[in-house]
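Q: Fold the following and give me the result.
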Amino acid sequence: MIEYYQDFTVARDGIEYCAAPLPYRWLDVPNCYDLSKTHGMAQYLWFEIADFQARDIANSINELTIHARNFDAWQKILQGLERDEAFRVHHEFIRSNSIVALNLPYSIKSRFYYAISHLSHQANRVLHAENWQESHLPLDRDINQEIAAKISKGWKGWRKVASRLDRCDTGTFREGTLNFRNSYTHRHDVIIGLEATPPIKREATSTPNKTSYIVGGTKIMELSIISQLIKVEFDNFSRAYSAFQNLINEQKDALSTLEQPM
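A: Now for the predicted structure:
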């Protein structure tokens, strides 16, 4: 199998990334904090969360460009292989990466909501201390879009982040990937780039007790098509990240009015 991976690296070297990576370490984090100040600890917590989450989300979004480039390269390799050999290559090199790549948009979107909820909560604790309680933020496992909206609604930048996130991981991506995340998690394995889906598919109609069965499997999800869908997700998430940066800067500016130097 080594020769196939060597062919892959040659093919990949001839393919450009779909876009430049998102920036890292753009947030100006203080070198030290005076924890004896009234808001010293709160500001420390906010900056630590903001710095980590900004890097983590940027890393995840940039990872989409890596997967798209790899899929384009592997598409070139699979085209010249017989079916049995193609399955060997897929199992060895493509399968695990495809599972991660097609679940990534859902994960990134969830991470945005998680990060924004925590950041807004910390900022609200300081700026609205008289009526903002720790209990306003639920346990991590319960944080979602609804919680992020509730906690962040008082911040001007939230509306643009929310609007741009609404364009990420939409029905277009799910339809184009044959609802991969749901199928893989709750139904059966799905092979990307090769025809290996269940031969029989049951479809229910809106009329009770009426169903139909599709025989012969479903269409192949070509790696090149998946790559294009992932590139679109990268573009959409990049716009959301830009709005996320603006929200972070808005909160930073608000916290800078306190006695602790920023």
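
Q: CA atoms for contacts and neighbours, from now on please.
A: Noted.

Q: In terms of helix, strand or coil, where does residue 201 fall?
A: strand (DSSP: H, G, I helix; E, B strand; the rest coil).

Q: Excluding covalently adjacent residues, which one is nearest to it?
A: Of all residues not flanking residue 201 in the chain, residue 214 sits nearest, at 5.0 Å (CA to CA, 6 or more residues apart in numbering).

Q: OK, contacts around that neighbour?
A: When contacts are counted by CA atoms under 8 Å, 6 or more residues apart in numbering, residue 214 touches 199, 200, 201, 202, 203.

Q: Check residue 164 too.
A: Contacts of residue 164 (CA under 8 Å, 6+ apart): 236, 237, 239, 240, 243.

Q: Am I right that the first one falls within a helix?
A: Spelled out, that is residue 236. Yes - Residue 236: assigned to a helix according to three-state DSSP.

Q: The stretch 51-200 of the chain: helices as residue ranges?
A: Remark: helices assigned in the stretch 51-200 of the chain by DSSP state H, counting those that start in this stretch are 83-89, 95-127, 145-152, 156-165, 171-176, 180-186.

Q: Make CSV from the contacts of residue 164 and add distance to residue 46 to it.
A: Shown next, in CSV, are the contacts of residue 164 (distance: CA to CA, whole Å):
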residue, distance to residue 46
236, 26
237, 23
239, 23
240, 20
243, 18
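
Q: next up, for comparison:
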Amino acid sequence: MNENFINTWVPNSELGRIRSLREPIAKRREREGKTFDTTHPLAQTIIKAWKTGSKKGSPVDCLVISPAFELMGRQLVNDLGKDSRNRGLQSDAYYLTFLKEALNGRQPGLGNLILTSDHPSQNVLDTFSTPIGDHQDYTVVVIDTIAFENGGTLTIDIEVGRGDGDGTFYLLNGDKKLSTKEGIFKDDILAWVWSASGETGQITHRFNQGQLFKLGITGYSDEEEVCVNAFRARISVEPAEKPEPM
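A: Prediction:
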């Protein structure tokens, strides 16, 4: 860490996360003549973190937030011991690793799907919805292939549910944004597939070095009302062969 790193505490209760405390806190603020601006970008990022990654409750969330108020990492204090043991590290060493991974853009604790040589494939079960007016809604899956230093082939096998709404699946580099207004720029799309309701599809993409990818999913329907459908995706990497030493 350096002089640009700021460590601060923001009680979840002050932001309204604990339902039973909302009324007492509101009365206390009224009595003291104080307000708490939950529309501030920092407050909004913290509230976003509650809905990102694990949905388990925890008395404290350790969050890494950029100067631009982007959520970079999340660690539940209740899971610190378990997560440390899973990585074979002491708690303090694991916490430092968590901070470093967040600052390196790996977004730990934010629900990313992490693929490694020991676990080269994982399944995702989620939903997507059709746009609301001009607002394009995306379901986003971040895929971490950083462990594959020599690259490989990323394959995404998709099954769309039988509900209303077809799905369009876009594969992007992890640093690309999914605009709810402007759509996706053609040059940002690495690969894509359209899968109608009840049908399957596949995306394949060859990459030369491990990185973060972003899978964005949105729906389409002829119905005027918003439609929601489910999808299942099996995401896997076939690693490239290591180059022979010269």
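
Q: Report the TM-score for the pair.
A: The TM-score (TM-score structural alignment, normalised by the length of the second structure) is 0.22; 89 aligned residues with a CA RMSD of 6.0 Å.

Q: rewinding a little: to residue 251 of the first structure, which of the helices of the stretch 51-200 of the first structure lies closest?
A: Nearest to residue 251 of the first structure among the helices of the stretch 51-200 of the first structure is helix 95-127; the distance by CA to CA comes to 6.7 Å.

Q: Quick one: list the elements packing against the closest one.
A: helix 40-78, helix 145-152, helix 180-186, helix 223-255 (3 or more CA pairs under 8 Å, 6 or more residues apart in numbering; DSSP states H and E).

Q: give me that answer again for 7 Å
A: Contact analysis of helix 95-127 of the first structure by 3 or more CA pairs under 7 Å, 6 or more residues apart in numbering; DSSP states H and E lists helix 40-78, helix 145-152, helix 180-186 as its packing neighbours.

Q: and the direction of the first one versus that of helix 223-255, what angle?
A: So the one you mean is helix 40-78 of the first structure. 170 degrees (axes from the mean of the first three to the mean of the last three CA atoms, to 10 degrees).

Q: Which single one of the contacts of residue 214 of the first structure is nearest to residue 229 of the first structure?
A: Scanning the contacts of residue 214 of the first structure for proximity to residue 229 of the first structure, where the rule is CA to CA, the winner is residue 201, at 24.2 Å.

Q: what residues are up against residue 203 of the first structure?
A: Residue 203 of the first structure sits next to 211, 212, 213 when contact means CA atoms under 7 Å, 6 or more residues apart in numbering.

Q: tally of neighbours for residue 172 of the first structure?
A: 13 (other CA atoms under 10 Å).

Q: ok, it to residue 75 of the first structure distance?
A: Residue 172 of the first structure sits 22 Å away from residue 75 of the first structure when distances are taken as CA to CA, to the nearest Å.

Q: Residue 158 of the first structure now?
A: Distance from residue 158 of the first structure to residue 75 of the first structure, by CA to CA: 39 Å.

Q: Who has more neighbours out of the two?
A: Taking other CA under 10 Å, residue 158 of the first structure and residue 75 do not tie; residue 158 has more neighbours (22 against 18).

Q: My guess is the more buried one contacts residue 152. True?
A: Yes - contact criterion CA atoms under 7 Å: residue 158 of the first structure and residue 152 qualify, at 6.1 Å.

Q: Show me the one of the helices of the stretch 51-200 of the first structure that comes nearest residue 10 of the first structure.
A: Residue 10 of the first structure lies closest, by CA to CA, to one member of these: helix 83-89, at 15.8 Å.
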